[in-house]
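Chemist: got a predicted model here, sequence first, then my questions.
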Amino acid sequence: MVSLPKPTNPSLVVNEKHSIFMQDAPIVEPGANKVLVHVRACGICGSDVHFWKMGQIGELVVEGNCILGHEACGDVISVGENVTKVKVGDRVAVEPQLPCGKCYLCMDGNYNLCKEVEFSSVYPHNGLMQRYKVHDERFVHKIPDKMTYAQGALVEPVSVAYHGVERSQLTLGKAAMVAGAGPIGLCTLALAKASGATPLLITDISSKRLEFAKKLIPEVTTYQIDTKKSNWENAQEIRKLFGPTEYEQPPCVLECTGVESSIITGGFVTRRGGTLTVLGVGRGDINNFPFMHLSLAEIDVKFINRYHDSWPACINLIANKVINVDSLVTHRFPLEQAVQAMEVSSDPSNGNIKVMIED
């Protein structure tokens, strides 16, 4: 009698010493209301690189071993008691958070703001850059057969952009600017186009990323930030591209980098009475914030924290080709080469947009 090999669960781990390494994680059986997912695709996010290189994002600190990854899609291979939402064999996109479900924020529908949320890949909660992961059935979402696993994984960054567009003042037929042509900026640009905002403009310091944005949305105007100019000077050059009058300036600016200079420039670009929405994650403090300029112009400044109630909508957007995200995946690695994948993702000189780990 031939015994079958014991299944292994390779995972990518980061620790408090800024090391990343592969480690075989335990395979956990799903308890009540839980499902076991075989992760088939997991994208690398800038926050994964940030946890590795910097060891923290704001108040979120890596204090020990933690498996990275929160952009995932896979197959349900086992279910616990009382699971009714999905069954074994379903293909699912994973919403990587588990709020308490009891606080006033959860009860009000703003569960992304729950202080007790367990978010995958934020220490001490292990993420999805592993072969097998148990997750709550409420936060796995079936994807149609016409969607690929990679598309299912991309629902997560699209959800970030979706929540940003929800909170912004983006309006049909009115101008909008997106700052940053990384994965979140490109997803935001695609959603802004789908939402009917026009004209559109996107900024970045990289000419290659702006060229990529132009291929994704051909009608977008691009502006390469001149690092030798002040934030005010760059803003005035951007405003010229929209037109000579205040009315032609964008009432909606979506900042997707979290970089201080980009946020300030976006504030100077925003039309009087408009909204600057910051999607990007940056340093804990910002210096030289143009407080009085924003105040006198009655410019609203908004922020986002991840997302809520976005997976079904974003699955529809991708599956029904309202937005096209396939070209965002520029590099693919098998799970066993996750360390190399992280190294590629951390080096912008190689032209990566989204690095996808597949199993």
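Modeler: Sure thing, it's come through. Residues are numbered from 1 along each chain as shown.

Chemist: okay, CA-based contacts and neighbour counts for the rest of this
Modeler: OK.

Chemist: wait, residue 198 touches residue 177, no?
Modeler: No - assessed by C-alpha atoms under 8 Å, residue 198 is found out of contact with residue 177, at 9.4 Å.

Chemist: looking at those two, which has the bigger crowd around it?
Modeler: Each of residue 198 and residue 177 has its neighbours counted (other C-alpha atoms under 10 Å); residue 177 has more, 32 against 19.

Chemist: in this structure the more buried one contacts residue 252, no?
Modeler: Yes - assessed by C-alpha under 8 Å, residue 177 is found in contact with residue 252 at 6.5 Å.

Chemist: residues contacting residue 149?
Modeler: By C-alpha atoms under 8 Å, 6 or more residues apart in numbering, the contact list for residue 149 reads 40, 41, 73, 74.

Chemist: ok, second structure coming up, stack it against the first:
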Amino acid sequence: MAPSVLVDQNNLVAAPTKSQVSDRVAIKASHPNPSLQVTADHKLKSVEAPIYAPRAGEALVHIKATGICGSDIHFWKTGRIGSLVFEGDCIIGHEASGIVLQCGEGVTHLKPGDRVAVEPGVPCEHCFLCDDGRYNLCEDVQFAGVYPYEGTMQRYKNHPAKWLHKLPDNVTFAEGALLEPLSVVMNGITSAGLSLGRGVVVCGAGPIGLIAVAAARASGAHPIVVTDLEPARLAFAKEFVPSCITYQVDRTKDAQGNAQAIRALFGSREYVAPETVLECTGVESSVCTAAYTARRGGTVMVIGVGKAIMNNLPFMHLSLAEIELRFINRYRDTWPPAIACLSGGILDLKKLVSHVFPLEKAQDALHLCADTRNGSIKVLIVDEEEASL
């Protein structure tokens, strides 16, 4: 493949040297490109990353905000999530927004200066799943921040322009970074089929669970119960969505015992038990509790990411009660409606941001986020540098 042709737009970048003849053309820039990598041996490494000219169909983006996801922590600590394995060093991060600096050949819907949110998964667009519109299931997806595809915890990143979404003026970069976890929740809620006046339980009051509580409320579900082990997170959930009911998981009870206590919050009759449970932790004991919590004929929608094999799921209970145990893989076609939710005031997620770190202190941000004793909700890494090269 021939190297990308670098077009100088408004003197944003310098021309490449003649020795740069690889597929990507590196740019000599007046600003460095600090980045954070997870290494194959489970370490964090701050690296000065190269900056490349955008190829045809790409845009070069100055990343202004990136949220830390639980998967970033998981990749750092364990090196894998299911079949996704870090076999080498890789820049992490995928919840991001920024400013377009330069557009590659053929990009017409974006221009330098546009504020955008990054949809991090880039599907192949040729397989039967992509043809069917289920591009989130594409096996050849190139997902930012999952080895070997570079993520957004860096100052400058190229990304296919098709998967960059313009932000309205009233949506901040911080909110733009929250569109990715909101998209996860929107996919789960849409697939679960929440409806007006129907009860729902949200297992887990982490960032995904809290967004699920807010989105469930906006969807008209009622009543809404949110569960967690940590009283501080439940207190935040009550502040975030005052109408929700909180339940602190009792470590002395088994899954059935906790499920019985949760169902009691909905009343004593079977038909008022929660029709839908949104399981946002991925923890096996929580999934089991969710299975016993849903009413007969109900749905357990697993949104959280868990271990590869779970051995103790109550198979026959699910079977005899015809409870649907369902799953989602990321999202599809969610960015435009998610942007509309924030721009239109349907959801206000700004309170979720508990800590903000500059890009140069990204390692500190990861360490804080990894320790639950710090009480973080959503940690953002931001870059205040001017959007120029």
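Modeler: Perfect, I can see it now. Quantities reported herein were computed from a predicted structural model and do not represent experimental measurements.

Chemist: picking that back up, any chance of the contacts of residue 149 of structure 1 in a markdown table, with neighbour count, distance to residue 7 of structure 1 and secondary structure too?
Modeler: Shown next, in a markdown table, are the contacts of residue 149 of structure 1 (neighbours: other C-alpha atoms under 10 Å; distance: C-alpha to C-alpha, whole Å; DSSP: H, G, I helix; E, B strand; the rest coil):
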| residue | neighbour count | distance to residue 7 of structure 1 | secondary structure |
| --- | --- | --- | --- |
| 40 | 25 | 15 | strand |
| 41 | 29 | 18 | strand |
| 73 | 33 | 19 | strand |
| 74 | 31 | 17 | strand |
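
Chemist: which of those does structure 2 keep?
Modeler: Checking the contacts of residue 149 of structure 1 against structure 2 (both residues aligned by TM-score structural alignment, their matches' C-alpha atoms under 8 Å), the contacts still present are 40, 41, 73, 74.

Chemist: correct me, but the last one touches residue 91?
Modeler: So that's residue 74 of structure 1. Yes - counting by C-alpha under 8 Å, residue 74 of structure 1 touches residue 91, with 5.7 Å between them.

Chemist: residue boundaries of the helices in the stretch 201-350 of structure 2?
Modeler: Counting by DSSP state H, counting those that start in this stretch, the stretch 201-350 of structure 2 has helices at residues 207-219, 231-240, 255-264, 284-293, 315-320, 335-343.

Chemist: now the stretch 1-150 of structure 2
Modeler: So, for the stretch 1-150 of structure 2 - with DSSP H, counting those that start in this stretch - the helices run 70-78, 128-131.

Chemist: now these in JSON lines, with distance to residue 34 of structure 2 and mean neighbour count?
Modeler: Formatted as JSON lines, the helices of the stretch 1-150 of structure 2 follow (distance: least, C-alpha to C-alpha, whole Å; neighbours: other C-alpha atoms under 10 Å):
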{"stretch": "helix 70-78", "distance to residue 34 of structure 2": "17", "mean neighbour count": "18"}
{"stretch": "helix 128-131", "distance to residue 34 of structure 2": "34", "mean neighbour count": "14"}
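
Chemist: do you know which of the ones you listed lies nearest residue 283 of structure 2?
Modeler: Of all the helices of the stretch 1-150 of structure 2, helix 70-78 sits nearest to residue 283 of structure 2, with 12.9 Å by C-alpha to C-alpha.

Chemist: and of the helices of the stretch 201-350 of structure 2, who's closest to residue 132 of structure 2?
Modeler: helix 335-343 (18.5 Å).
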